[in-house]
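**Student:** Sequence and computational prediction follow.
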Amino acid sequence: MSAAQIKTATCYHCGDECAGHPIHAHNKDFCCQGCLSVYEILSKSGMCDYYDITKNPGVSRKTLVRKDKFAFLDQKDIVASLISFRDEKETHVTFHLPQIHCSSCLWLLENLHRLNKDVQSCRVNFVKKEATVVFNHRTTSLRGVAELLTGIGYEPYISLQQLSKRSTFFNRGKILKLGVAGFCFGNIMLFSFPEYLGIDIHEGSLVIMFRYLNLLLSLPVLFYSSSEFYLSAWKSLRHGFLNIDAPIVLATLVTFGRSLYEVLSGTGSGYFDSMSGIVFFMLIGRVLQDKTYEQLDFERDYTSFFPIAATRVVNGEEEIVTLPGIRLNDTLLLHHHELVPADGILTRGWAVIDYSFVTGESVPVVKEMGEIVYAGGKQLEGNIEILVIHEVNQGYLTRIWNRSDNTAPKNRNGSFVNLLSRYFTILLFSIAALSACYWYFHAPSAIANVVTSILIVACPCALLLSNTFTNGNILRILGRKGFYLRNAQTIEEIGDVDHIVFDKTGTLTSNREPHIQYDGKPLSALLKKQVTSLAKQSSHPVSRIIAGWLGNNGKMSVLAFKEVPGMGIEGIVEEDLISLGSSFFITGKHEYDATGSCVFLSVEGEHWGTFRISNRYREDVPLLLKNLQKKYSISILSGDNAAELPYLQGLLGMDTHILFNQSPAGKLDYIKDLQSKGHKVMMVGDGLNDAGALKQADAGIAVSDNQNNFTPASDGILKAEALTQLDRFIRMCKANRVIVLSAFIVSILYNIIGLSFAVQAQLSPMIAAVLMPASSLSILLIAYGCSNMVARRLKLAAKTDDNQVFA
């Protein structure tokens, strides 16, 4: 195979480029043995039509899963906590499979029974990236199902959180209330049509029957469907303020009371249709708002990041133990790429720990025997053993999280809608009371009609509906572009911010391969192989990065290899002495480079060149920061060293607050300091090191690179590729208030006109009841149309793929 062919070969299974020499089998190229194995499994089962659905549909298998990784699924207590149903013949379990990405995944997973006859069915929820598997537990086990999924590239993601059954579920009670309100509203309207249109006087018995049927149908709406508003209004009154639900509850009760009086006295049919209709429409808005992100979890804690079990060594024997069962002085065996579940002392092996998620420091830390390793780090090379010095719930990672839980709660009662409704309610009651006093002295018989008409025509339903539907539509628009907010209140919080704080590592920069630049004498093909062969002898991540950048094609023998921790490596490759390391290791001088980390190369003692390794900033991040800087104060915090300070100062100016070497506590304190100065702060971060700051900020936004990333508790989740549109998202949130206020002004104009007739006893409750839903419908059209118009102006209206929502 020619060099050109080797360079351009792509894996038939996953589509990745085949670095070095691809594996050629079955007249196809594969990037690794794992991808070839999956192809052979599918081929043996007659399922190669999987590859006809989408080109290169598979998931890369370069990183193989160790054989006994799912041994913990043999424990009955763990199995019992994961399964959803079991009888004598079958077991049902739902796995989170973050690798699901296309229609081919759906096809393969839903044909899982063809790979293993013990699997009876598999149903995939593409949006949640979950698969519900039904299997025969008499012939296979839960572990067997997990290993089957892993074998074809869909390793289940099982976390400690699942042991505590803390998954969030949608409030089905609200759906039932909506269904009841809709059923009653529709039938009340149907029974009201004969009287609206006029009915033969000789059919008076039918009139009475329809009126009592409407009364009966209104009772479930009054006592069940409306309970949502009763509870909200009662809670607000208990805390000493009026929210928007209070006048709605009053209008509902007054409308029902007046209608009940008319039906029982035989003086009219009442206004049950208006009462049930407004409850129905308000519930629609709330259900849509809640339903939008039921599959997202904004309340994740450290347990959803931790694995469910670890390997404990007792008297030389390995055993599986759940994390809550880990005790002080236990010895834990950690395998390659496993998370450190508890603080401990390294007792065996050489640890290379990636703490980027915990501290924000992007450079892995090398630990030797006798040193402490902290929970939350990931072991990157080989197996190690640690002696536990803190239990899981007392470790460093847990303490960071618990401190974020102890931050001051945010003010969530400051919505401008509640403020408007408070004054609206006071004004409404005042007008009703004054009108009642006036008519008491002029025509006491008109008081009931006047007060009822005022309360019905001035019901703040239009304000509530405009706010609810505008918020719901904006949440939908933002969600389609990859920005998911916890609730509607977050829209207001984002619209009020005046200072934006960015975490650097993993937020402004990508967690993927860093940027590498080589300066120096040219590297020949032979020298590249020599350097690659030397670099591959070291387990240090920087050495692996250089080896990967050079092509991973070095297969030369290395003699007299020596590695000086913290300094560098050297060895004889093809009779040449090759050295890689720090400036002091290579040249004997200390040199500092502001653009990033430097690795110096020497050949036969002569300084040959320098590899400059720096963070790779996300595409268009400089443009985003410049756009935001025009309207907001910007701060950048990082757990990294200050190597990139000159670059960021050149980008944002010398006056911008840019702080490095920041601990999680330091970030949290920085947010508090800004808030103490009166700033409304948005924090944009990605890892647990940002958890306290995200929670303390007025609006905390967690950036996620992919579906399997852990996103700490936050007010919003932002897909990494959508980060560059953050300025547009903020402008969309700011437009929310203008749209709602515009709809409210229209509602006020309607109320002024209606009230002017109502206080003069010239507006009957029947006409008021007809005008109220008509006004509400017009307000909905205004709110929906305006929010869509703003989205088009901001270029946020275009639809994206439907598979963007992740758990």
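**Tutor:** That came through, no problem.

**Student:** all contacts plus neighbour counts: C-alpha atoms, from now on.
**Tutor:** Will do.

**Student:** How is Leu781 assigned, secondary-structure-wise?
**Tutor:** On the three-state scheme (DSSP: H, G, I helix; E, B strand; the rest coil), Leu781 is labelled helix.

**Student:** again, but for the one 3 residues further on
**Tutor:** Tyr784 carries the three-state label helix when classified by three-state DSSP.

**Student:** tally of neighbours for it?
**Tutor:** By other C-alpha atoms under 10 Å, the residues close to Tyr784 number 18.

**Student:** Not counting residues beside it along the chain, what's closest to it?
**Tutor:** The shortest distance from Tyr784 to any non-neighbouring residue, by C-alpha to C-alpha, 6 or more residues apart in numbering, is to Thr470 (6.1 Å).

**Student:** Put this next to the previous one:
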Amino acid sequence: MSKNACFHCGLEADASKIMFDNKPFCCNGCKTVYEIFSTNDLGCYYDLQNAPGATPKDIEGKYNFLDNPKIVDQLLEFNDEDTQIITLYIPHIHCSSCIWILENLNKLNPDINSSIVNFGKKTVRVSFNFERVSLKDVVTLLSSIGYEPYISLDDYSVGKKRVDRSLIYKLGVAGFAFGNVMFLSFPEYFQVGEFWLEQFKPLFRWLMFAFSVPVIFYAAQDYFISAYKGLRSKILNIDVPIALGASVLFIRSTWEIVFDLGTGFFDSLTGLIFFLLLGKFFQQKTYTFLSFERDYKSYFPIGITKITSEDKEESIQVYDIEKGDRLLIRNEELIPVDCILIKGKARIDYSFVTGESKTVSKQSGDKLFAGGKQLDGSIEVDVLNSVEQSYLTQLWSNDVFKHDKELSFTNITNSISKRFTITILLIAFVATSFWLFTDSSKALNVFTSVLIIACPCAIALSAPFTFGNMLRILGKKKFYLKNASVIEQLAKINTIIFDKTGTITANKETTIDYEGLELTTAEESLLKSTLRGSNHPLSRSLYTLLNEHDILTLDTYQEHLGKGIEAKYQDHNIKVGSAPFVGLATDNATLNTTVHVSTNNHYKGKFTFYNKYRKGLSKLFNKLKSEYDLVILSGDNAGEKSNLTKLLPTKTKLLFNQKPEDKLEYIKYHQSEGATVLMIGDGLNDAGALAQSDVGIAISENVNVFSPACDAILDASKFNQIYNYIKASKGAIKIIKWSFALSFIYNIIGLYFAVTGQLEPVVAAILMPLSSISIVAFTTICTNIIGRKLK
């Protein structure tokens, strides 16, 4: 950066003559931004990259429309109590400095709770206290520091950015120029005599130059910009060799036609850029396809209870919800859509949305937002709009809930890419020096061919395309992973822990017997109303069994994890759960799972559950036993021990009467002993264990209770396929290793021909994107083969 360049944005600062803190600025806007950062101890912004900012535009009065509550309400993603959340599209996001400053907005304004950047989509998700700072203030702050958000008012939508067709335009320019330059080069190729030499040779050569100018200065500009930014940040990225090779070709070719030394290499240059852009276009399209499949077709197997006009209940998939539907939201269930509370007492935990564990109470008529979790019994709501499945995906994948799990193949890729460029530059310069002394006519070809043929793009694409396609395939097989790192972690596990009730047992096929004093109609009605609010597998089974009764609106409801439920209606109270919970000594005589009931502190009786284990359970455990340590951790009594001992392999550990905190400690202890743990549970009592494990899988059986704690959601019907899914994850890792090996072999062979002068630059330009395309094709075909083996 020159001495007269603006310290903030890098533009020329001579004319403005604005100096502050011994630093030049092109305008008062940049000077103000620098002052803001300096005052708030954010000067590190300039350490990450030289002149990373943009000149802030005049914003006075520009965002007055954000004073309109109706417009603001349409723009906001979340608006409750004292917190508002909005996702803004920021076109100017381009480097690490941008990410750093945008994720430190709370230092510029302490009323901003958090801000998370999605670099790929160029968005920032801002949570702020709207009682002390308005949306207009947030947007104005962003604009004042050079990060003006793009807000579309046509349909009150944020981030509805125009489709970027720049790559298509550049590809079109490069293709047009390449075709014409090749056509004009035919006389040179075929050594045409008098007519060419005497009259049209100079004209054709200058026409080739003219066609090459827009290619080098427009079509190839992204490579030069990327290389420049990398060098300015003291980083040798993968675009440096490409920019260097293209520059040498253009300068050498221009030199030859200016001094009439030859026809130059314009055919190679235009061909190089055209084929590079073609490869880039293919990669972009393929990756967009994989992302689309992941975001919008991977519907979670989540069910919700819909109340029909006849006051009957039916379970439907969340993406079948329509505006105007009446829904029943049970205790611990996630609210899948924006809705209005109609009946019941709502105590909502919005930590899924905001990242903060703070509950809010709501009354009938209040608006409830998608992503909240009901914590106080059951409620009835009216739907305001249909569910946007991708929003639930976004909440589940929120950075707030990500574990610090390293994606080692990403780290390997980054490491290879950095070292690769240095190695290639050294080889290029050494090989060129050798040919300059032996045969100078080959030197330029060798230099350019080496820079182009050896590209780490193929290596860089291996992991994302393999993992991306595997996420898509597993999603189609009803196994939904939070992100790519889960595949890698799943391939490393050596210990698998299962919950029992609702995990290895099939609730729908369970038979139930009652033993004890007969329940009155009023007691049955109270029991049914109490069970209606619970999502525990035993509660759901028992609720379905009981006869229809008038549903009561309970005065109090409380669910004690791992123990039971208690509720009160007028002068009647009820307890449902374990024997100690209802005031009875431990029921050791029973060899099956039991649920006890007491009303008004008088013991009434017990329901005995005769569990039906999931189809293929024994076969699944026999497949897993040779490779993994298997454990059953159950909160129930040991009544099922004898049945499980007969059903499961002899080495399976069986532990009963385990409280949620016991499960957590068990996993933590074994991890300290070197175990890599996969925990499979129902997502209710197991949230802590799922979060602590290296991979946590929640089994879903039309129940809307998945939590941020789990890394994957498995449809209950696919339980017997767990071994195959783990095997597929290991297969994905093997595919990445094979594609790494293929990339290295390709580069070694390509470099041999380039260094020995047997490879023309234009041929190298064709082979380079072909190598990337071949790697993508290889990973896609291999992952699809694995996918076909899955049932």
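**Tutor:** Looks like it arrived, so ask away. What you see is a predicted model, and the numbers here were worked out from it, not measured in a lab.

**Student:** Once they're superposed, what TM-score comes out?
**Tutor:** With the length set by TM-score structural alignment, normalised by the length of structure 2, the two chains reach a TM-score of 0.54; 539 aligned residues with a C-alpha RMSD of 5.9 Å.

**Student:** Let me know the helix or strand that the residue nearest to Tyr784 of structure 1 is in.
**Tutor:** helix 461-480 (DSSP states H and E).

**Student:** what's that helix packed up against?
**Tutor:** Other helices and strands packing on helix 461-480 of structure 1, by 3 or more C-alpha pairs under 8 Å, 6 or more residues apart in numbering; DSSP states H and E, are helix 272-291, helix 416-442, strand 483-485, helix 488-496, helix 726-758, helix 765-793.

**Student:** and if we set it to 7 Å?
**Tutor:** Packing partners of helix 461-480 of structure 1 (3 or more C-alpha pairs under 7 Å, 6 or more residues apart in numbering; DSSP states H and E): helix 272-291, helix 726-758, helix 765-793.

**Student:** how near is Lys346 of structure 2 to Ile766 of structure 2?
**Tutor:** That one is not Lys; residue 346 of structure 2 is Ala. The gap separating Ala346 of structure 2 from Ile766 of structure 2 is 63 Å, by C-alpha to C-alpha, to the nearest Å.

**Student:** Specify which residue of these two has the higher count of neighbours.
**Tutor:** Comparing Ala346 of structure 2 with Ile766 by other C-alpha under 10 Å, the one with more neighbours is Ala346, at 26 against 21.

**Student:** Glu318 of structure 1 should be in a strand, yeah?
**Tutor:** Yes. Counting by three-state DSSP, Glu318 of structure 1 is found in a strand.

**Student:** Leu714 of structure 2: which element?
**Tutor:** Assigned by DSSP H and E, Leu714 of structure 2 falls in strand 712-715.

**Student:** any idea what the residue nearest to Tyr784 of structure 1 aligns with in structure 2?
**Tutor:** Using TM-score structural alignment to pair residues, one finds that Thr470 of structure 1 aligns to Thr466 in structure 2.

**Student:** Wait, that match touches Ala777, no?
**Tutor:** No. Here Thr466 of structure 2 does not reach Ala777: they are 10.0 Å apart, not a contact under C-alpha atoms under 7 Å.

**Student:** For those two, indicate the residue with more neighbours.
**Tutor:** Thr466 (25 against 13).

**Student:** Could you report the separation of that one from Glu380 of structure 2?
**Tutor:** Taking C-alpha to C-alpha, one finds Thr466 of structure 2 at 43 Å from Glu380 of structure 2.

**Student:** Which parts of the stretch 201-350 of structure 1 are strands?
**Tutor:** Ranges of strands in the stretch 201-350 of structure 1, per DSSP state E, counting those that start in this stretch, are 309-314, 317-322, 331-334, 344-348.
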